[in-house]
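[1] quick check, what structure comes out for this input:
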Amino acid sequence: MLKKNDAQGHSVHPATASLHAGFRSDPTTKAVCVPIYQNTAYELDGDLSKIADIYNVKEDGYTYTRIINPTTRALETRFAAVDNAADCLAVASGQAATFIALANLCSGQPGDNIVAAPFLYGNTWNLLHNTFRRFGIETRTAANSEPAEFEKHVDDRTICLFGECVSNPILDPLPVRSLAEIGRKRGIPVVVDNTTTPLVCRPSNLGAAMATYSATKYICGHGTTLGGLISDYGSFPFQQYPDRFPLFSAPDEAHGGILWHQAVQEVNDLGKSAALLKARMTWLRDTGPCASPFNSFQLLQGLETLHLRMRQHCENAEIVADMLNNHPKVVRVTHPSHFTGRKRELADDLFDKRYGYGAMLMFEVKDAASGRALIENVEMIYHVSNVGDARTLITHPVSTTHTTVPREKRMAAGINDGTIRLCVGLEHADDIIRDLERALSAVN
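    Prediction:
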């Protein structure tokens, strides 16, 4: 098994880790690719006291696929190496990843709150402001993405600062490094959603405690497979803040009075993150959004080429953004490569320039009718509301994802009548441009 560092202590490049980490070969057949262990349960043979230790989190082992599965565990270990994380937990979708990552931090007592960025993916916004509210977890929204606006809402029951590294769809950059400084000062972890910029943005280098991913998007890369991933970077000392995070330092009744900071020291494979060990053995066990073994296999295939695809996605996006910026029927283009001033400083801090500035961009035509005409006249590009596919995807939010949102709220969130979201794929840039120019020619 390849670790994050090789035998000589050299850091393993993500391109290497994506092919080798977490699995060398099947011990029985010597098959090189990770097998699909498409089963639910595992034979409990041998010493019953040893089996009891597995259930009591005193020893590694497989019990039930809702909690742990060999194929899924290979994905978790491999992505942890790619993402420079202590460990990783795979779940059924990106929404499940966000839910479990945040719910896992709650104390179980009234008063817990999350301070969130103002621009969030719509379903994340609903999770935080409606579903979590019904559980007694309040979400407070910063007025803008300035760190001081986050800190205004912090109190002694704040369980995390949360936002998307680059918001979907308006591409607002999150000041992760500055938020992490506030978090260190106040004893609060920063949790980020890095779905749209895996590898392009490295949360571990910016001070984030944890990151969530909809692996359905770029990690899969081909629009075929649902999945979610939670990375714990091992940088936040939950046990040092028992008043804020009592379940990380006091006995947890959800698992027989276990002390998670002690349990993580008794296991080997699962002994790299107390936070994710707790999430696996309580939230994943009790709510059940486990990753399918077959989906985990599919995500492993996508992960192998992630570093290649993200470079090409980003390169194509910059070329397309430049073309649109010079087109007479385009009112405005939003892409991090075109940012100036403070936003450009943030983008340069967030993004690894060896990859680029991300694959998503927004542009505007003059009105809703122009937006609809554009969408109706693309031929090669797919009109799809998903993101992160190998193919270029386009959508007019006013006619699709934001059609039920009141106009004033939609425009306050940066979605105007003629806003178009474009997720640039892996086709040749000339063909993407040719299709967009054809569609723009139909706009009055």
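[2] going forward, measure contacts and count neighbours with C-alpha atoms only.
    OK.
[3] which other residues reach the helix or strand hosting Ile433?
    For Ile433, the host element (DSSP states H and E) is helix 429-440. Contact with helix 429-440 is made by 316, 319-320, 323, 329, 373-381, 392, as judged by CA atoms under 8 Å, 6 or more residues apart in numbering.
[4] so which of those sit within strands?
    Secondary structure of the contacts of helix 429-440 is defined by DSSP state E; no position falls in strands.
[5] closest to Gly46 among those residues?
    Thr392 (53.1 Å; CA to CA).
[6] my guess is Gly136 contacts Cys106, does it?
    No: Gly136 sits out of contact with Cys106 when judged by CA atoms under 8 Å, with a separation of 9.9 Å.
[7] quick one: which of those two has more around it?
    The neighbour count for Gly136 versus Cys106, taken as other CA atoms under 10 Å, is higher for Cys106 (23 against 16).
[8] helices of the stretch 201-350 of the chain, start to end?
    Assigned helices in the stretch 201-350 of the chain, in chain order: 203-206, 260-266, 274-278, 285-287, 293-304, 306-325, 341-350 (criterion: DSSP state H, counting those that start in this stretch).
[9] would you turn the ones you listed into JSON lines with mean neighbour count and distance to Ala368?
    Converted to JSON lines, the helices of the stretch 201-350 of the chain look like this (neighbours: other CA atoms under 10 Å; distance: least, CA to CA, whole Å):
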{"stretch": "helix 203-206", "mean neighbour count": "19", "distance to Ala368": "36"}
{"stretch": "helix 260-266", "mean neighbour count": "19", "distance to Ala368": "53"}
{"stretch": "helix 274-278", "mean neighbour count": "24", "distance to Ala368": "45"}
{"stretch": "helix 285-287", "mean neighbour count": "14", "distance to Ala368": "42"}
{"stretch": "helix 293-304", "mean neighbour count": "23", "distance to Ala368": "36"}
{"stretch": "helix 306-325", "mean neighbour count": "21", "distance to Ala368": "18"}
{"stretch": "helix 341-350", "mean neighbour count": "16", "distance to Ala368": "27"}
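[10] here's the other one to compare against:
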Amino acid sequence: MNDRSHLTTRAARAGAHVAPGTALPLVPALHQTTVYGYPDLASLHRVNNGEERGQAYYRFGHYNGQVLEQAVADLEGAPDAVTTASGMAAITGTVLALAETGDHVVADRNVYGGTRSLLETDLPRLGIHTTLVDGADLTEVGRALTPRTKLVLVEALTNPTVRVPDLPALSALAGHVGAKLVVDGTFVTPALLRPLDHGADLVWHSVPKYLGGHSAAMGGVVAGPRDLTARIRQSIIHLGATVGPFDAWMALLGLKTLGLRMQAHSQGATAVAEFLAAHPAVTHVNHPSRPDHPQAATAAKLYPDGTGGMLSFALAGGRPAVDQLISRLNQTIPLSPSLADVSTTMIHPATTTHKDLPREELDALGITDGLIRLSVGIEDPADLIAELGAALAP
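    Below is the predicted model:
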């Protein structure tokens, strides 16, 4: 730059031409920019045409998003991945990319409330209709499938009753009608289960949960074969639902400890579930490690390394007992409308995550007024058990 240029000119261009050194940082650099400069049109055209890797404008993809995509694809054993601005952006972009007017979706009625709202409120306006089923009941799933079914949507572990669908069996059923099996892997992560290894076509995650691990990074991600992710990527670009560089960068930092965290989450939840199951104030516990869980055999087959930190339990005292528990634990285990943090949190599904469902459907799903969902963190299980024991005391 000409040293005799005006200060306003030099300030506007400051740092733009400082090249990085030859050494690679241990943490990928944060490229907090929305646009990139090119030396000539030929270079820009090569990137836009997919002939070489690069970035032009953030909505079409950027460096930090691409690093996170590569990392998640590698962990999931997938050829490719697409990052998005949120988990809901991930599933919305996926459905809109793979289904059109007149198509049919089969979904587990236990899926996340936001997913159900998309399926029951938004998609019908586009002529895409959904049949809700019990994803763990293969007969019911089979009856719901039609030649127009394009997608079968399930969660690897459901929220909040932690049911366990048989992914290989669902994959076979979906394949009979040419449908794609799409699995929400948020509760398990590739540290515990890689759905693509069990016949799923796509797996998606809400990044703020276990992948990021610290309730800080926002975003979503979908992993699978390139022919599908290419269509989803275009959908995300059209929706303007690209993840931000800083969120992608933070998520990658959290991803580095994923294996260690998921091991601790799993061990802690199993110990806490055992304690709660024996407590007189608790009527039942939903956790796949329990022998009384309805899909215990499927869980043992699919999850030899544990099932993560999610569990739910019902209090004999109903809603008054829930309110008392929340009050007694507010200094140690907070009430939080999310999950999968390194610290333990809880929520009351009937009045939060599933509040829009009618009472009869809540009852059918096992979401009673006395049900608490507990997201067990990485704290020492003995401390959590002591805190819960004191709070549940008469």
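[11] returning to that earlier point: so what sits against both of Gly136 and Cys106 of structure 1?
    Overlap of the contact sets of Gly136 of structure 1 and Cys106 (by CA under 8 Å, 6+ apart) consists of Asp112.
[12] picking that back up, among the helices of the stretch 201-350 of structure 1, which is nearest Leu102 of structure 1?
    Nearest of these to Leu102 of structure 1, taken as CA to CA: helix 274-278 at 10.8 Å.
[13] which residues in structure 2 does the helix holding Ile433 of structure 1 match up with?
    Under TM-score structural alignment, helix 429-440 of structure 1 corresponds to residues 381-392 of structure 2.
[14] what's the mean distance for the matching stretch versus structure 1?
    Taken over the aligned residues, the distance from stretch 381-392 of structure 2 to structure 1 averages 0.9 Å (mean CA distance after the TM-score superposition for structure 1).
[15] dump the residue contacts of the nearest residue to Thr403 of structure 1 once chain neighbours are set aside.
    Excluding the flanking residues, the one nearest Thr403 of structure 1 by CA to CA, 6 or more residues apart in numbering is Pro397, at 6.9 Å. Contact analysis of Pro397 of structure 1 by CA under 8 Å, 6+ apart lists Thr403, Ile415, Thr419, Ile420, Arg421.
[16] please apply the same query to Arg233 of structure 2.
    When contacts are counted by CA under 8 Å, 6+ apart, Arg233 of structure 2 is found next to Val82, Gly93.
[17] list the contacts of the corresponding residue of structure 1 for Gly93 of structure 2.
    With the correspondence set by TM-score structural alignment, Gly93 of structure 2 lines up against Ile100 in structure 1. Contacts of Ile100 of structure 1 were listed using CA under 8 Å, 6+ apart, and they are Ala279, Trp283, Leu284.
[18] wasn't Ile100 of structure 1 part of a helix?
    Yes: when the secondary structure is assigned by DSSP: H, G, I helix; E, B strand; the rest coil, Ile100 of structure 1 falls within a helix.
[19] in three-state terms, label Ala90 of structure 1 for me.
    For Ala90 of structure 1, the assignment made with three-state DSSP gives strand.
[20] can you check Val387 of structure 1 too?
    Put simply, Val387 of structure 1 is coil when judged by three-state DSSP.
[21] that one against Leu393, yeah?
    Yes: if you go by CA under 8 Å, Val387 of structure 1 and Leu393 touch, sitting 6.9 Å apart.
[22] common neighbours of those two, please.
    Both Val387 of structure 1 and Leu393 are contacted by Cys423, under the criterion CA under 8 Å, 6+ apart.
[23] now what about stretch 40-54 of structure 2, what contacts it?
    With CA under 8 Å, 6+ apart as the criterion, stretch 40-54 of structure 2 contacts Tyr38, Gln55, Ala56, His62, Tyr63.
[24] thinking again about what came up before, okay, the contacts of Pro397 of structure 1 in JSON lines with distance to Arg309 of structure 1 next?
    Formatted as JSON lines, the entries for the contacts of Pro397 of structure 1 read as follows, by distance: CA to CA, whole Å:
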{"residue": "Thr403", "distance to Arg309 of structure 1": "32"}
{"residue": "Ile415", "distance to Arg309 of structure 1": "28"}
{"residue": "Thr419", "distance to Arg309 of structure 1": "26"}
{"residue": "Ile420", "distance to Arg309 of structure 1": "23"}
{"residue": "Arg421", "distance to Arg309 of structure 1": "20"}
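[25] many thanks, I have nothing further to ask.
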